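Asker: what shape does this take:
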Amino acid sequence: NHFFKTSLRFGLWASLIFAILSAGAGDLQTQQIIKDQPMKFAATEGIYKDTKDPAPWTVVEMINAKDHKASGQIEVPGVLSILAYHKLSGSVKGMDTINKELHAKYDKQFGKDMNYYVPPKTLFWSFRVMTGIDALIMLVALVGLIFSRKKKDTIENHKWMLVVLGLCIWVPFIGNSAGWFITEFGRYPWIVYGLFTIAQAVSPTSTVASLLFSNIVYFLLFLFLGGVMVWYCRQTLHHGPYYEEADSKQNVDPFAKEAFGK
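Answerer: Presented below is the predicted three-dimensional model:
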């Protein structure tokens, strides 16, 4: 019990610290994205039209990607200016304005038929899943540390908390995947931003069958590794870290006295 509780507290402290650091790193990246990939930033916030000053932060909204419109917004006044610029003022460009700017900049090189809008629904909700999971990890880690204090060993008396901790094992993978969705969909239509488009990067030799086969192989491989991890964790938790098989024998030097019996 002491071993597992110590291990749990170590993991909770690591989760809390790195979740905070992750939020800080995300904030630094956001400042750069606003400058280098403004369309991605506008899509993560679901902004089609330029915002007012100060800019409100949209909690949820209904997005019509076909008509480039958003409705049903629930907004918190002024918060987006703080998140974007670290100050109480400042408006944010919308996707419509950015699309016009990109056409003016790249039409001679890539043509007027280019679509510079990124998939707004994917980015908007992926961003909220990613940041929401980071906040959830902070909260769960903090509550877990409170419940597992040495003076009050109460965490084992809160079965619901143990269930939450078990479920949270998978949560970072979901948050990480949401972050990758933002990265990959957010650079549309570029492979190398401003230089090389996705259409130019399509391989003429790759077939649907080869892509499907490789993805199935990777899926089965990671499914197997995940199963091994779950099995090993269950064995360790059930038997304890110092468990040895009943018929396990100590290796003896063949030239030692013990090898010849008594």
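
Asker: from here on, contacts and neighbour counts on C-alpha atoms
Answerer: OK.

Asker: quick one: residues contacting residue 115.
Answerer: Residue 115 is in contact with 99, 189, counting by CA atoms under 8 Å, 6 or more residues apart in numbering.

Asker: what's around residue 53, how many residues?
Answerer: 15 (other CA atoms under 10 Å).

Asker: so it is in which element?
Answerer: According to DSSP states H and E, residue 53 maps onto no helix or strand at all.

Asker: any idea how far the closest residue to residue 9 other than its chain neighbours is from residue 189?
Answerer: Using CA to CA, 6 or more residues apart in numbering and skipping residues adjacent in sequence, the residue nearest residue 9 is residue 145, 6.4 Å away. For residue 145, the distance to residue 189 (CA to CA, to the nearest Å) stands at 45 Å.

Asker: one more to line up against the first:
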Amino acid sequence: MDPVMLARIQFASTTIFHFIFVPLSIGLAFLIAIMETMYVVKGNETYKKMAKFWGKLFLINFAVGVVTGILQEFQFGMNWSEYSRFVGDVFGAPLAVEALLAFFLESTFIGLWIFGWDRLSKKVHLLCIWLVSIGTLISAFWILVANSFMQRPVGFEMVNGRAEMNDFWALITNGQLLVEFPHTIFGALATGAFLVAGVSGYKLMKKLDIDFFKKSFNIAIVVAMISSILVALFGHQQAQYLVDTQPMKMAAAESLWETSEDPAPWTVIAGIDPDNQTNTFELKIPYLLSFLSYSKFSGEVVGMKELQAQYEEQYGPGDYIPPVRTTFWSFRIMVVAGSIMILLGLYGTWLTMRKKVENAGKWFMKALLFSISLPFIANTSGWIMTEIGRQPWTVFGLYQTQDSISPNVGAGSILFSLIAFSTIYAVLAAITAYLFVKVIKKGPNAEEKEDHLAADPFNKEGISSVS
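Answerer: Here you go, the predicted structure:
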């Protein structure tokens, strides 16, 4: 097989797996901080139990996320050494700041939070979890600084065929970053919120620990509703930004081969034929693409064929059209998942405001359980659209993917490591799922039961719990 394609598959698979844990850590840390804030403000012990219970899931998730994240760093030197050599002076700086500042901030205060219960004052302990939450946001910021440079390179100069940073401020005020960061963060908050809401809904449906899970649900569903709406709004801004900075990606996301008429219709579904550069059928909504692109019901959108000609004139001969089917359908999967999240969030918030959560129909609680998967689907499909739609570039307009791979790493080595990593990740996924289910099944009163057994080592059957 082609080593470039194998390296791309490996990076995509490891990144997708890692990105399961990153947004969930960000979202759970924020929700736990809110819950502990409620405990400190109200003095209600239920909120303390909530912070501890959901904190267990956060710690499991965070640990696996750290393990999978380390591998991401190694791949730049292993499979993508030419890319690292070309862009390392720019790309390495935000990654270094993320590791030295954000990760150590998270790790330090996670330790204090874990072991600080009943040892630190309430307010100091609360500060620890808020600093953990802020640390996750800072970490995401620096990672997205690096990614935004790949989407829209700024703040650099070419020296001896390599990109070298000459303007750090331009790097952290990149227009791509300003639209990508909030879109990603609110997606992460939605991820944590729907997990808490989905588990809480299931427990309420089973009539288990009603007061505990009702309070968890009320907090989570409001965060889910607000964050889902903001994800859509910032996603809309990001799409409009890409119309100017990466028009080929947006044309591919619409399977728009020819420049549209004015006003431009939005294609709901299409039969895409990349070989003949046409669509065999289309279902369109008039005017909508112009509105999505320019916030007005007028304006044409440039098609892929015209952009291909422009890029050939600017960059030289080559195929500058990304995989259209993948870009087109991943965008629509993201939109559908996000739309369902908004609807469920709005209905759940309405139930909370009307104080009818316990009386919600089973269909809604079952839908909430399913909704746990929706942010992961949206996050993954959105990432696929963002990265696949940038092809054939690793750094847009500067450096192509085919030139980025390590020259001395053969297809066999990459295939072996791909199989090995996939196997390890499958085992990690199974262990993580097992631990999540185990914690959720035990419920929020597991610690009290353990303390009771420790105080009374003989159960009602006269069997020592110690033995």
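
Asker: picking up where we left off before, how about the residue nearest to residue 9 of the first structure, secondary structure?
Answerer: At residue 145 of the first structure the chain is in helix, as set by DSSP: H, G, I helix; E, B strand; the rest coil.

Asker: what's the match for it in the second structure?
Answerer: Here residue 145 of the first structure is matched to residue 349 in the second structure, going by TM-score structural alignment.

Asker: if we can go back for a sec, can you tell me which residues contact the residue nearest to residue 9 of the first structure?
Answerer: Counting by CA under 8 Å, 6+ apart, residue 145 of the first structure makes contact with 9, 12, 13.

Asker: show me what the second one aligns to in the second structure.
Answerer: Taking TM-score structural alignment, residue 12 of the first structure has residue 221 as its aligned residue in the second structure.

Asker: tell me how far residue 232 of the first structure lies from residue 12 of the first structure.
Answerer: Distance from residue 232 of the first structure to residue 12 of the first structure, by CA to CA: 21 Å.

Asker: between the two, which is the more surrounded one?
Answerer: residue 12 (22 against 12).

Asker: which residues of the first structure fall in strands?
Answerer: Here the first structure has its strands, by DSSP state E, at 57-64, 69-76, 190-192, 196-197.

Asker: so which of those strands gets nearest residue 249 of the first structure?
Answerer: Closest to residue 249 of the first structure of these, according to CA to CA: strand 190-192, at 58.0 Å.

Asker: contacting residues around the closest one?
Answerer: Contacts of strand 190-192 of the first structure (CA under 8 Å, 6+ apart): 196, 197, 198, 201.

Asker: which bit of the second structure covers that strand?
Answerer: Under TM-score structural alignment, the match for strand 190-192 of the first structure is residues 393-395.

Asker: for the strand or helix carrying residue 193 of the second structure, packing partners?
Answerer: Residue 193 of the second structure belongs to helix 175-205 when assigned by DSSP H and E. Packing partners of helix 175-205 of the second structure (3 or more CA pairs under 8 Å, 6 or more residues apart in numbering; DSSP states H and E): helix 3-42, helix 122-151, helix 210-245, helix 362-371, helix 373-388.

Asker: can we see that at 6 Å?
Answerer: helix 3-42, helix 210-245, helix 362-371 (3 or more CA pairs under 6 Å, 6 or more residues apart in numbering; DSSP states H and E).

Asker: can you redo those helices as TSV with distance to residue 156 of the second structure?
Answerer: Listed next are these as TSV, based on distance: least, CA to CA, whole Å:
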stretch	distance to residue 156 of the second structure
helix 3-42	25
helix 210-245	17
helix 362-371	42
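
Asker: quick one: closest of the ones you listed to residue 127 of the second structure.
Answerer: helix 3-42 (8.6 Å).

Asker: the closest one corresponds to what range in the first structure?
Answerer: So helix 3-42 of the second structure sits over no part of the first structure, by TM-score structural alignment.

Asker: the inter-axis angle of the helix or strand that comes right after that helix versus helix 210-245?
Answerer: For helix 3-42 of the second structure, the following helix or strand on the C-terminal side (DSSP H and E) is helix 45-78. On the basis of axes from the mean of the first three to the mean of the last three CA atoms, to 10 degrees, helix 45-78 of the second structure is oriented at 40 degrees to helix 210-245.

Asker: quick one: contacts of the next helix or strand after helix 45-78 of the second structure?
Answerer: Next in sequence after helix 45-78 of the second structure, counting helices and strands by DSSP H and E, comes helix 81-97. Contacts to helix 81-97 of the second structure, defined as CA atoms under 6 Å, 6 or more residues apart in numbering, come from residues 142, 146, 162, 163, 164, 165, 404, 405, 406.

Asker: counterpart of the first one in the first structure?
Answerer: Same thing as residue 142 of the second structure. Checking TM-score structural alignment: residue 142 of the second structure goes with nothing.

Asker: the last one too?
Answerer: Superposed on the first structure with TM-score structural alignment, residue 406 of the second structure falls opposite residue 203.

Asker: tally of neighbours for residue 30 of the first structure?
Answerer: Around residue 30 of the first structure there are 19 residues (other CA under 10 Å).

Asker: alignment lookup: it to the second structure.
Answerer: By TM-score structural alignment, residue 30 of the first structure lines up with residue 239.

Asker: identify the residue nearest its match in space, chain neighbours excluded?
Answerer: residue 293 is the one closest to residue 239 of the second structure (CA to CA, 6+ apart), at 6.9 Å.

Asker: do residue 31 of the first structure as well
Answerer: Closest to residue 31 of the first structure by CA to CA, 6+ apart is residue 84, at 6.6 Å.

Asker: can you check residue 175 of the first structure too?
Answerer: Nearest to residue 175 of the first structure is residue 130, by CA to CA, 6+ apart, at 4.5 Å.

Asker: the one you found matches what in the second structure?
Answerer: So residue 130 of the first structure corresponds to residue 334, using TM-score structural alignment.

Asker: great, nothing more from me.
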